[in-house]
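Enquirer: missing the sequence, but the structure's below:
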């Protein structure tokens, strides 16, 4: 028991990790406020949480700001592209689903399916930008390919996010606690859990060079 509470023991190690995640969450929230910067802030967040998932030492705050600045242009472009395409697909699916022609309703299902595939790719997009060096086109292609190639991992990450959404929607007594959780650990905690899943995927891909989705590791 004494070892548990040592400075380098499990208790203080866990508390240190939680504190780092709280700080990262606040940084993410602050730098995401302009909306257009969500891509850069999410890439910076994953830069740190992926290192945490690999148990690598990192100066988290400094690494966050370095990654935010270093990935700002490309991550912002990726975010804007996905937002535009996603918005177009969603609007098209909504408009067609309300049309009177049966063919349009069928097309609405197709567009809704493409939108869901795009969302799956979004789970990988900014982690790939954070973890690997690639072109914008290459990152998008890798994100969509990995989302479908590793569907169980993709669905696990969907479940991590969906569980929070479902609790907020259907567990009214818990909403106050959920708001507190999101203010303290929402984005960073989710990114850290997803990073554990993503690192497993990346290790598999890097172990199969002929299927390696990216040419070079960033960190």
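Expert: Happy to help now that I have it. Note that the structure is a prediction, hence the values are computed from the model and not measured.
Enquirer: only C-alpha atoms for contact and neighbour calcs from this point on.
Expert: Will do.
Enquirer: ok, then the element right after the lengthiest helix in the chain?
Expert: Assignment by DSSP state H gives helix 102-131 as the longest helix of the chain. Using DSSP states H and E, the helix or strand that follows helix 102-131 towards the C-terminus is strand 132-133.
Enquirer: Residues contacting that next one from elsewhere in the structure, which ones?
Expert: Outside of strand 132-133, the residues within contact range by CA atoms under 8 Å, 6 or more residues apart in numbering are 214-219.
Enquirer: Buried residues in the helix or strand just after that strand, which are they?
Expert: Proceeding N to C from strand 132-133, the next assigned helix or strand is helix 136-149, under DSSP H and E. Neighbour counts over helix 136-149 (16 or more other CA atoms under 10 Å) mark 139-147 as buried.
Enquirer: just stretch 78-92 next, same as before
Expert: Result for stretch 78-92 [16+ other CA under 10 Å]: buried residues 78-80, 82, 86, 89-90, 92.
Enquirer: next up, a second structure to put side by side with the first:
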């Protein structure tokens, strides 16, 4: 009798097959992110596939599916990525300059800038998963991501929990970078898998 654990459709084979898919997905994301300007599009494609994995949808080819999403979302994802990067940079530089200024007003302005930077960060966590799943304009992507991130702050905290874990794991061994990005995408996709649905139902956005 064939061992159900060692057969082609057995437990161990499926585990190794999944590990291979995740490793491949992480490597593809790293490769497509090398130009830096393409990080937005590659991250959207990453979430497109991690979302399918979480929802247990069929994926015929990791690379083909990644490339499909990368091309489809390249323009909007790249524009959004540039906007996020530019605004974050100016706020960060402004915070450094304000921190050198004396007085109570400077401290208040610094706190406001810090809150703004945090808002950009949590909006970023939602915007690429949203782009990966729905046809949405750039403006609506920003509005929806900002609203959901603040309206469902407990969900946002759950998403944020991964970052200290990410830092701890990566500090132990840099080898884990081969998996850590895709694990983060899976975590976010799992947390958000039902969060967008009710908003999509009352909007004109079409699911991919």
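Expert: Looks like it arrived, so ask away. If you're wondering where the values come from, they're calculated on a predicted model, not measured in any experiment.
Enquirer: related to what we said a few turns ago, return the member of the buried residues of stretch 78-92 of the first structure nearest to residue 23 of the first structure.
Expert: Closest approach to residue 23 of the first structure among the buried residues of stretch 78-92 of the first structure (CA to CA): residue 79, at 23.2 Å.
Enquirer: residue in the second structure matching the closest one?
Expert: In the second structure, the residue paired with residue 79 of the first structure is residue 81, using TM-score structural alignment.
Enquirer: wait, what's in contact with that match?
Expert: Counted by CA under 8 Å, 6+ apart, residue 81 of the second structure has contacts 37, 39-40.
Enquirer: By neighbours, which of the residues you listed wins?
Expert: Taking other CA atoms under 10 Å as the neighbour criterion, residue 40 ranks highest of those with 27 neighbours.
Enquirer: roughly how far apart are residue 185 of the first structure and residue 202 of the first structure?
Expert: Per CA to CA, to the nearest Å, residue 185 of the first structure is found 24 Å from residue 202 of the first structure.
Enquirer: meant to ask about residue 1 of the first structure
Expert: In terms of CA to CA, residue 1 of the first structure sits 37 Å off from residue 202 of the first structure.
Enquirer: So for those two, which residue has more residues nearby?
Expert: Neighbour totals were compared for residue 1 of the first structure and residue 202, and residue 202 leads with 19 against 6 (other CA under 10 Å).
Enquirer: how about the more buried one, what's its match in the second structure?
Expert: By TM-score structural alignment, residue 202 of the first structure lines up with residue 196.
Enquirer: Which residue ranges of the second structure form helices?
Expert: In the second structure, the helices defined using DSSP H lie at 11-33, 39-54, 62-72, 74-99, 104-133, 138-151, 153-160, 162-172, 177-192, 197-201.
Enquirer: Can you say which of those helices is packed in most?
Expert: helix 39-54 (a mean of 25; mean count of other CA atoms under 10 Å).
Enquirer: start and end residues in the first structure for it, please.
Expert: Matched against the first structure by TM-score structural alignment, helix 39-54 of the second structure falls on residues 38-53.
Enquirer: same deal with stretch 136-146 of the second structure?
Expert: Using TM-score structural alignment, stretch 136-146 of the second structure pairs with 134-144 in the first structure.
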